[in-house]
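> sequence first, then the predicted structure:
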Amino acid sequence: MKHEIIEKNVGLMGVLIALVISVAGMAEIVPLMFQAQTTQPSKGVVPYPAVELAGRDVYVKEGCYNCHSQMIRPFADESLRYGPPSLAGESVYDRPHQWGSKRTGPDLARVGGRYTDEWHLLHLINPRDLVPESNMPGFPWLQDKLVDGDLITTKMKTLRWLGHPYSDDQINQAAKQVSGVTEMEALIAYLQFLGVANNGRAQK
């Protein structure tokens, strides 16, 4: 009888559904906020340097995440193609993270160092010059726009306030480091930075 009352009262049912989802969500999410594996960086993972941080902004601005994920799932076929599965500690300095499983293009979590800078440049200008079957659009205009040094400096200050361990020197040198750097160069630097800790190469 009580069950019938709930089913026939749309408002009450909606409130109870929202309550159940909220409690279940908190039970799953809140513990993760206090686990070291999700809040502490994995070995070798450091905050993005100025140029790479600028490149990440270009990556997000151009919507690259719509077709490329940065999360390798723990399945044999993914590990064989992309490398070891992604860890939560690899993404502690990503705001927002670039996870996901929808891939029009390949996962990029371990793409750093897999190709040369020249390969990335040609691929970003016109992907079909290197991969004839690619349906990825070209981004030649990124060569014509420079990175905004003041914006990157401000962003690094904000990220430090949020807990990223940027030093005063890193912040003070940010504008100088990105001076004269095009968005194309920054994007390539970002791509070359992805997964380097897990590929055994030293971070910058």
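Received it, and whenever you're ready, just let me know what you need. Numbering: from 1, shown residues only.

> okay, CA-based contacts and neighbour counts for the rest of this
Fine.

> so for the strand or helix carrying Glu118, what gets flagged as buried?
Here Glu118, judged by DSSP states H and E, is contained in helix 117-125. Using 16 or more other C-alpha atoms under 10 Å as the test for burial, helix 117-125 gives 120-125.

> also this one, for the comparison:
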Amino acid sequence: MTIALHTWNTPNGRKISVALEEMELPYMVKTVNISKGEQHAPEFLRISPNNRIPAIVDPNGPDGQPISVFESGAILLYLGEKTGRFLPASLRERVPVLEWLMWQMGGFGPMPGQVHHFRLVEAESDRRYGLKRYSDETRRLYGVLDRRLAEVEYVAGALSVADFAILGWAWRHERHQVSLDDFPNVKRWYEALFARPGVQRGFDVKLDDA
């Protein structure tokens, strides 16, 4: 049975399309045009109470019953549990996956997202202050990631949902005004992931109305 992915062409949306492709799960895309406010529609609110994409509806959820899941991190954990892929069964091996997934959700997403925002602010004084504040923090986070990837091939050791989560945001590094040449370990990891057919399919699938 096919999972419905309610999404738009954003870093958080791409996390899930990549995961679904890598896990080889059948899914259909239902676009939610956030530029037109479709995320506030009552029918979307029923599956995503926070009015944010992405969300999924799995008709074959636990015990064979339908389930909806919102928040991209929760979706990745759900899909990992469902398939038994990219989410280790061993608690010791699972801990770094959870650590780096939470790192992405709490920092490497909200901070680059503020860079996106302040680049578009019209007032020069507001833009300059906000852009410096969040650009500095974003570069710090890239540095954290670079140091981690100097030690391991993927962020949690083996390829995991944490990599998919972080990749969704690293994909927008140019918007963050960050050159991956400044972070060679991130660049190696980024290029290795994009060499994977599943990741390529996850980024190629159409997630908007254009």
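Looks like it arrived, so ask away. Computed from a predicted model, the values in this text were never measured in an experiment.

> just give the TM-score of the two.
TM-score of the superposed chains, computed with TM-score structural alignment, normalised by the length of the first structure, equals 0.26; 102 aligned residues with a C-alpha RMSD of 6.2 Å.

> other SSEs contacting the helix holding Glu118 of the first structure?
With contacts defined as 3 or more C-alpha pairs under 8 Å, 6 or more residues apart in numbering; DSSP states H and E, the secondary structure elements packing on helix 117-125 of the first structure are helix 183-193.

> can you pull out the helices in the second structure?
For the second structure, applying DSSP state H gives helices covering 11-22, 42-45, 72-83, 91-106, 110-119, 124-149, 161-170, 184-194, 197-204.

> closest one to Asp58 of the second structure among these?
helix 72-83 (9.8 Å; C-alpha to C-alpha).

> which positions within the closest one qualify as buried?
With burial defined by 16+ other C-alpha under 10 Å, the residues of helix 72-83 of the second structure counted as buried are 72-73, 75-77, 79-80.

> that helix vs helix 91-106, what angle?
Going by axes from the mean of the first three to the mean of the last three C-alpha atoms, to 10 degrees, helix 72-83 of the second structure is angled at 150 degrees with respect to helix 91-106.

> what's the angle from helix 72-83 of the second structure to helix 161-170?
Calculated by the same axes, to 10 degrees, helix 72-83 of the second structure forms an angle of 140 degrees with helix 161-170.

> what is the neighbour count of Glu124 of the second structure?
With neighbours defined by other C-alpha atoms under 10 Å, the count for Glu124 of the second structure comes to 11.

> if you could redo that for Ala162 of the second structure, that was the one I meant.
Each residue near Ala162 of the second structure was counted by other C-alpha under 10 Å, and the total is 28.

> what do you get for Asn172 of the first structure?
Asn172 of the first structure, neighbours per other C-alpha under 10 Å, totals 13.

> how much space between it and Thr158 of the first structure?
13 Å (C-alpha to C-alpha, to the nearest Å).

> and Lys176 of the first structure, by the same measure?
Per C-alpha to C-alpha, Lys176 of the first structure is found 18 Å from Thr158 of the first structure.

> kindly report the same for Gly25 of the first structure.
Remark: distance between Gly25 of the first structure and Thr158 of the first structure (C-alpha to C-alpha) = 28 Å.

> cool, Val20 of the first structure as well?
Plainly put, Val20 of the first structure is 36 Å away from Thr158 of the first structure if you go by C-alpha to C-alpha.

> kindly report the same for Ile5 of the first structure.
From Ile5 of the first structure across to Thr158 of the first structure, the span is 51 Å (C-alpha to C-alpha).

> check Asp57 of the first structure too.
Taking C-alpha to C-alpha, one finds Asp57 of the first structure at 14 Å from Thr158 of the first structure.

> between those two, which one's more packed in?
Set Asp57 of the first structure next to Thr158 and count neighbours by other C-alpha under 10 Å: Asp57 wins out with 18 against 12.

> for the more buried one, pull up the helix or strand it's in.
In this assignment (DSSP H and E), Asp57 of the first structure forms part of helix 50-61.

> and that helix, what's buried?
Across helix 50-61 of the first structure, burial judged by 16+ other C-alpha under 10 Å covers 50-59.

> could these go into a markdown table alongside distance to Gly14 of the first structure?
Below are the buried residues of helix 50-61 of the first structure laid out as a markdown table (distance: C-alpha to C-alpha, whole Å):
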| residue | distance to Gly14 of the first structure |
| --- | --- |
| Ala50 | 47 |
| Val51 | 48 |
| Glu52 | 46 |
| Leu53 | 43 |
| Ala54 | 44 |
| Gly55 | 44 |
| Arg56 | 40 |
| Asp57 | 39 |
| Val58 | 41 |
| Tyr59 | 39 |
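
> thanks again, I'm all set now.
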